[in-house]
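Asker: What would the 3D arrangement of this be:
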Amino acid sequence: MNSQYGLEVDLVQNKALGAFLMFRTVQAYEKNEKTNSGCPLLLLFLVLPVLYQKDIRNALKSTRINSGLRKFTNKFSSREIKETDVLLRVHDLADSYKKLSWASFILASKANMLAVLPDDALVVSHDQKIPRKYECPSIKPMLTGADKLGAWFAKNSLYEIASNLKVRF
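Answerer: Here you go, the predicted structure:
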């Protein structure tokens, strides 16, 4: 990824980390979704824009998984944060992260972490255990965030997700 911000951003916002985050999101989705049908592919294009942005990730970090997506998005209009524009950026961020998200998804597919059910454009995870040694402290907040996103995505319709995160599919 050629970034205007340099090598540091490229090292952190890379497709391997993105693939791992997508894998964790899909696993959390499957764990929380009742019909066990798979995660809609469209939702994976929201994972990196949310988790790679520090201000969004910080709000995500301070929201409990049981609180849900609406509580998370309501934080941006609360008195403490007062950053409603952050949510309005998610759609544009998803567009700018599209190539990286796709590259991450392709890598996760090639690494046999994720698979697509082409008839329904649903993504399922392969039953894999990633060794804990790869969960280094510096990415732990992102992994926890991926787990929250997957759980919240599973409990909401595409319409509710789009409405809460201010995105268009």
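Asker: from here on, contacts and neighbour counts on C-alpha atoms
Answerer: Noted.
Asker: ok, residue 21 - how many residues close by?
Answerer: 27 (other CA atoms under 10 Å).
Asker: and the gap between the closest residue to it other than its chain neighbours and residue 18?
Answerer: Excluding its sequence neighbours, the residue lying closest to residue 21 (CA to CA, 6 or more residues apart in numbering) is residue 146, at 5.8 Å. Look at residue 146 and residue 18: by CA to CA, to the nearest Å, they are 10 Å apart.
Asker: Here is the second sequence; please produce its structure so I can put it next to the first one:
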Amino acid sequence: MEASTRRSTQDPSEDIYLVQNPALGAALVWRFVEAYAPKAAGKLPVLPLLFLVLPIVYRKELRDVAVSTQISSGLRLFAGKFKKEQEVLYGIQSRMLRLKKLSLSSISIALHCGLISINTESAEISSLRQKAPKHDDDDIKHMMRTAEKLGHWCKELTLPEVQAILRIKL
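Answerer: Okay, the predicted model is just below:
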């Protein structure tokens, strides 16, 4: 069965075909980190923030809204687009818990492949690569763009602000 056929017949709320790929997750985590602190300059993201990436990027509803939200709009406007669908935001926490092992595997791959590094004393994450790999697949392009926007949006806020806006606990 062709990949596009598989995707169109699949339950979009689970996106199982995506969550089984920690290598893709590693690229998405790296893109988030690079967007948060380009060239590892300035304020760096802390490890708990990385657990946000896959639950948001792998959820089609969230990804579609992120793709349509300007990078300059910020996380508050992104979250505000779910006023009538609050359960989507409340679902991020449970998806974070369900995807914890995948997120850890993705972070591990990103570390071992030299995409990111971690300061074990501060739990700050640095990007070690500045250029994104090329992708022909539109879904992957949208995922990478969503991870990038999420990184930009999170760098403008404190960790407690991110948690309050997205209704999560890290």
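Asker: Let me see the TM-score of these two.
Answerer: Once the chains are laid over each other, their TM-score by TM-score structural alignment, normalised by the length of structure 1 reads 0.86; 158 aligned residues with a CA RMSD of 2.2 Å.
Asker: The residue nearest to residue 21 of structure 1 reaches residue 51, doesn't it?
Answerer: Yes: at 7.4 Å, residue 146 of structure 1 counts as touching residue 51 under the criterion of CA atoms under 8 Å.
Asker: Between these two, which is the more surrounded one?
Answerer: Set side by side, residue 146 of structure 1 and residue 51 show more neighbours around residue 146, with 28 against 24, by other CA under 10 Å.
Asker: The helix or strand hosting that one vs structure 2, mean deviation?
Answerer: Using DSSP states H and E, residue 146 of structure 1 falls within helix 140-154. On superposition with structure 2, the mean distance recorded for helix 140-154 of structure 1 (mean CA distance after the TM-score superposition for structure 1) is 0.6 Å.
Asker: and residue 32 of structure 2, what pairs with it in structure 1?
Answerer: In structure 1, residue 32 of structure 2 lines up with residue 25, judged by TM-score structural alignment.
Asker: and its match, what is it in contact with?
Answerer: Residue 25 of structure 1 is in contact with 44, 47, 146-151, counting by CA atoms under 8 Å, 6 or more residues apart in numbering.
Asker: Now with 10 Å, please.
Answerer: Residue 25 of structure 1 makes contact with 19, 31, 39, 43-44, 47, 125, 143-154 under the criterion CA atoms under 10 Å, 6 or more residues apart in numbering.
Asker: Find the residue closest to it in space, skipping its chain neighbours.
Answerer: Going by CA to CA, 6+ apart, residue 25 of structure 1 has residue 150 as its nearest residue, at 4.3 Å.
Asker: burial of that neighbour, as a residue count?
Answerer: With other CA under 10 Å as criterion, residue 150 of structure 1 counts 29.
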